[in-house]
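Chemist: Output the structure for:
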Amino acid sequence: MTDPHRLDRQMAFLNEADALKGVTRHNVLMDRSRPENVAEHSWHVALWALVLAPDAPQGCDLARAIAMLLIHDIVEIDAGDHSVAVAHDPHEIARKENAAATRLFGLLPPDQGARLHALWQEFEENATPSAVYAKRIDHMQPILQVFLAPEWHEDHPDIAGHTLTEGRARRIAQDWPALDAHTRALMARETPPAGPLTARLAFLAEADRLKSVNRATLALHGARRENSAEHSWHVALYALILAEHAPIPVDTAKVVTMLLLHDLVEIDAGDVPVFGAVDTAAIEAAENAAADRLFGLLGSEGAPLRALWEDFEANQSPEARFAKSLDRFNPPNQNLMAGGGSWVEYKVTREKFDAAVLSKVAAGAPILADWIAPKAHAMIDALSQS
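Modeler: Predicted structure coming up:
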C-alpha cells in the first residue's frame, strides 16, 4: 500500500535542504564579492562533473556521480563546513556527519531515505568509480576556483596549492595528470595549453557568475533573496527526489541535467520574476544570445548541452514538461516557508497564482499541483486579509 504521506515526507526533506544555502564555505566567489555557500557549491560541482565527463574514470556512472554531488554536503546543514585550512578532528567530524545523515535522510520515506543514505556513504567511502570521480571533482573544483579567478584572494593560493601538492588532492597528479598539469600551470601564472580541457574550465569558471544573479524568491525562511545557482541546485534535488511523481516515467538523469543547465543564460539575461511585467520576445532574444555565447565557450562540446537547454525551453518532451513543472513548484514552497515571501511583494492573488504557477505545475506534474494548491491558496487568502 502506498504511504499517503509519502509526498509530505519528501517535501519535509526538500524544505529542510533550503538550510544548506545558509552554510558558508572558506572559498569565495571568483569575483571575490562574498563567501560561497554550500548549496551553490553543490550545484557547481555537479555541473563540473557533467562538463568534465570525458575524463571520468572507466566504469563511472555519470548520473550516479552527479546525484552524489547533489547530496554530498547535505550533512553540513547540521555538521557545518570544515575548511582544509583549519585543523580539525576527523573522527569528530565523521561522528557529526553520520548523525546528520541519519537525521536528514530519515526525513524521507524509508525506502528512499535508505537509498540516498547509501549513496552518500558510497561517496564518503570513495571506492567505486562513480564515487572516485565525484570526489576528484569535489577536491579539485575549490582549487581551480582560486586559480581561475581574475584576481586571487590574498591567502587562498597558498591553501589551494598545498591542497593540490600535499593535501587531499595530491593524488590528482597520478589519477588525472592533464588536470593536474593545467592547475600547476595556472599556479605558476603560466598559460596552459589550448585544448578541450581549457575550454571546459573556461566555461565552468564563467558559470560561477550565476551565483551572483538574484531572484525574486526568498531563501532561508525569508532572510534574503535566493540566487540562481542555489536555486538550480535545489530544483535539481527536487528532480532527484520527486521523479516518481511524473505522470509518465521520465529519465531522471536527463531531468536533473536540464535543471543544472536551465538558468545558465541568466548570467547574461538576468532573472525574470514570474509575477513581473514581461516582454516575452525581448527575453527570448536575450536568452538565446546568452546561450550562443555561453555554450559557445565549449566549442563543439557545447552542442549537446545547448540541445538540452533548448529541449527544456521547448517544453515538449516528458522530461522537459516535468522539469518545467518542478521549476514552478519550488518557489511556492519557499514562499510558504517565508510567510508569503515574494507573494507579498507582488500582491499575488489566487487568480494570478493559478494562472502563472499552478497551471504550469499541473501541466507536467498534476500530483504536485494537487499537493501545493490548498497550501498556497490558504496562505494567499490569509495575506489578502491582513
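
Chemist: switch to C-alpha atoms for all contacts and neighbour counts from now on
Modeler: Fine.

Chemist: Just the helices from the stretch 251-386 of the chain, written as ranges.
Modeler: 252-261, 266-269, 280-296, 302-314, 318-337, 342-345, 350-353, 359-364, 366-385 (DSSP state H, counting those that start in this stretch).

Chemist: now these as CSV including distance to residue 228?
Modeler: Listed next are the helices of the stretch 251-386 of the chain as CSV, based on distance: least, C-alpha to C-alpha, whole Å:
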stretch, distance to residue 228
helix 252-261, 10
helix 266-269, 8
helix 280-296, 14
helix 302-314, 15
helix 318-337, 11
helix 342-345, 15
helix 350-353, 21
helix 359-364, 19
helix 366-385, 22
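
Chemist: Give the burial count for residue 134, as a bare number.
Modeler: By other C-alpha atoms under 10 Å, 28 other residues sit near residue 134.

Chemist: Compare the helices of the stretch 251-386 of the chain and give me the one nearest residue 128.
Modeler: Of all those, it is helix 252-261 that lies closest to residue 128, at 18.9 Å by C-alpha to C-alpha.

Chemist: which helices and strands sit right next to the closest one?
Modeler: helix 38-51, helix 228-242, helix 302-314, helix 318-337 (3 or more C-alpha pairs under 8 Å, 6 or more residues apart in numbering; DSSP states H and E).

Chemist: Which parts of the stretch 1-150 of the chain are strands?
Modeler: Secondary structure of the stretch 1-150 of the chain (DSSP state E, counting those that start in this stretch): strands at 24-28, 35-37.

Chemist: Of all these, which one is nearest residue 347?
Modeler: Residue 347 sits nearest to strand 35-37 of all the strands of the stretch 1-150 of the chain, at 30.3 Å, using C-alpha to C-alpha.

Chemist: what comes up buried for the closest one?
Modeler: Neighbour counts using 16 or more other C-alpha atoms under 10 Å place 36, 37 of strand 35-37 among the buried residues.

Chemist: Another sequence for comparison is provided below:
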Amino acid sequence: MSGSGSDRLTAQFAFLNEADRLKQVDRANVLMDNSRPENSAEHSWHLCLWALVMPLPDGVNRNRVIAMLLLHDLVEIDVGDQPIDLPHDADALQQAEAAAAKRLFGLLPPDIGSALLSLWQEFETAETPDAKAAKRLDYSQPMFQVLCANPPRPDHLDVVRMNLTRGRAAPLAKDWPAIHARASALLAQMAPDDDPDLAARLAFLAEADRLKSVYRATTLVDGSRRENSGEHSWHLALYSLVLADQAENRVNIQRVTQMLLIHDLVEIDVGDVPIHSANGQAHASADTQAAESKAADRIFGLLPTETGKELRALWDEFEAAQSPDALFAKALDRVQPVMANLMSGGGTWVTYDVTLEQLDTRVGSKIANGAPEIWAWTRDQVLPYFHDRMFSA
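Modeler: All right, here's what the predicted structure looks like:
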C-alpha cells in the first residue's frame, strides 16, 4: 500500500478506536430489563434503528438522519451524558461539546473530518428538515426506553412526565402527535389509541433493546469488558460511514449502513457465535444458520408486513454475502474485531489460540473480498503481534 493510503487508513482507524470509548459513557436511562444503565453507543444504535423503521416527514432523507444519529453523541466521550432533568450551564456545555467535536473529527483525514463535523453541527443547530427529524427521534427514544421497561422506574416516569408536559418532548404534541399521544397514554396507564402500525414498530424497537444484553467474545478496545451486540452494531455502522472511501464504486454505502444496523438482531434468540470458536466451525454451521433464519422470521415479523419484508431481505442479502454491498459490509464486520483484539493485547486470539494462518483464512479472506486495501493495511498491523507471539512461545 502507498504511504499516503496507509496514512489515511491509520487516521481513520485512530478515530474509530477512539470512538470505542463511547461504549463506556453511561446515560441516565437504563435498559428495559432494568439490569444496568444504557450507554451512549448502544443508545445511538437504537436511535438509528428508530430512524430505520419509523415513518419520517415528507422530504426527509432517512440516510442522512441515520448518519447524524450515528455521530450525535460522540462528543460525550469528552463531556459525558447530560441528563435533561439536571441543571447545567447551556453555554459552557455548548462550548465543551464544540471543542470535543473539533478534537474527535480532527483525528480523521481532513476531507472526512470536515464532512462529519458539518453533519454533527447540522444536527446540533436543528434547522434543516433532516436535523429536525433526527432531533424528534432523539427526544422520543429515551421516553419509550422508560415506558417500555419492565417495570418502569417511578423516578424515571417523573422525568418522562416533565418532558412531555414542559420539556423538550412537549412540542411533539404538534410535531409528532401520534408518538406524543402514545407516550402520554402509557404514562397514564391508559389504553392508547388504536394504531396497529405504530404499535408494531414500537414492539419491534422494544424487542431490539434485548440485543444490548447479548455479549460477544470480543472485548472493548481497552480490554475492560466484553462488547455487546448493540454497541457493536453501532460501531460497525460508524465504520461504514468513516471507511466509505474504501468501497468499490458499485457499493451503496447507505445500504451497507442499514445492513450493519440490523445484521446481529438474530442474536437476541441465538446469541453470539464467535468466529474462532469450535475451531472456526460453529459460526457457519447449518444448525447456526437455521437458528438464525428462524430468529429473523420472528424478529422482523414483529414489524408491519412491508417494512418487515424489506429488512428481512436486507438481512438475507448480508448473510448471503454475494452482492457488492454485502461483501463490503461483511468486510467491516470482520475487521472491527481484529482492531479490538489488536488494541487489547490479543483478545479472542488468545482465548481461542488463533494462528496467523487461521486469521488469514477465517477473517482476512472475507475482508479482502470486500475491502482489499483495508485488509492489506490491517494485516501489516497484526503481523508484529503474531511474530512476537511466535518467538515468545
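
Chemist: Mind putting the helices of the stretch 251-386 of the first structure into JSON lines with distance to residue 163 of the first structure and mean neighbour count?
Modeler: JSON lines is the format used below for these (distance: least, C-alpha to C-alpha, whole Å; neighbours: other C-alpha atoms under 10 Å):
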{"stretch": "helix 252-261", "distance to residue 163 of the first structure": "27", "mean neighbour count": "23"}
{"stretch": "helix 266-269", "distance to residue 163 of the first structure": "30", "mean neighbour count": "20"}
{"stretch": "helix 280-296", "distance to residue 163 of the first structure": "30", "mean neighbour count": "16"}
{"stretch": "helix 302-314", "distance to residue 163 of the first structure": "31", "mean neighbour count": "17"}
{"stretch": "helix 318-337", "distance to residue 163 of the first structure": "37", "mean neighbour count": "23"}
{"stretch": "helix 342-345", "distance to residue 163 of the first structure": "42", "mean neighbour count": "18"}
{"stretch": "helix 350-353", "distance to residue 163 of the first structure": "49", "mean neighbour count": "15"}
{"stretch": "helix 359-364", "distance to residue 163 of the first structure": "45", "mean neighbour count": "20"}
{"stretch": "helix 366-385", "distance to residue 163 of the first structure": "44", "mean neighbour count": "15"}
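
Chemist: Of those helices, which is nearest residue 181 of the first structure?
Modeler: Using C-alpha to C-alpha, the helices of the stretch 251-386 of the first structure put helix 302-314 closest to residue 181 of the first structure, at 23.6 Å.

Chemist: now the residue most central in space within the second structure: how far from residue 159 of the second structure?
Modeler: Centroid-nearest residue in the second structure: residue 234, 1.3 Å away (criterion: C-alpha atoms, centre = their mean). In this view, residue 234 of the second structure and residue 159 of the second structure are 26 Å apart by C-alpha to C-alpha, to the nearest Å.

Chemist: what do you get for residue 293 of the second structure?
Modeler: Shown here: residue 293 of the second structure relative to residue 159 of the second structure, a distance of 39 Å by C-alpha to C-alpha.

Chemist: before we move on, what about residue 55 of the second structure?
Modeler: Separation of residue 55 of the second structure from residue 159 of the second structure (C-alpha to C-alpha): 26 Å.

Chemist: For those two, indicate the residue with more neighbours.
Modeler: Taking neighbours as other C-alpha under 10 Å, residue 55 of the second structure and residue 159 compare with residue 159 leading, 16 against 12.

Chemist: who's in contact with that one?
Modeler: Contact partners of residue 159 of the second structure, counting by C-alpha atoms under 8 Å, 6 or more residues apart in numbering, are residue 85.

Chemist: Over to residue 298 of the first structure?
Modeler: 196, 199, 200, 203.

Chemist: what lines up against it once you look at the second structure?
Modeler: By TM-score structural alignment, residue 298 of the first structure lines up with residue 303 in the second structure.

Chemist: try residue 349 of the first structure
Modeler: Per TM-score structural alignment, residue 349 of the first structure is aligned with residue 355.

Chemist: How many residues are close by its match?
Modeler: Residues near residue 355 of the second structure, counting by other C-alpha under 10 Å, number 14.

Chemist: quick one: it and residue 386 touch, right?
Modeler: Yes - under the criterion of C-alpha atoms under 8 Å, residue 355 of the second structure makes contact with residue 386 at 7.5 Å.

Chemist: All good on my end, thank you.
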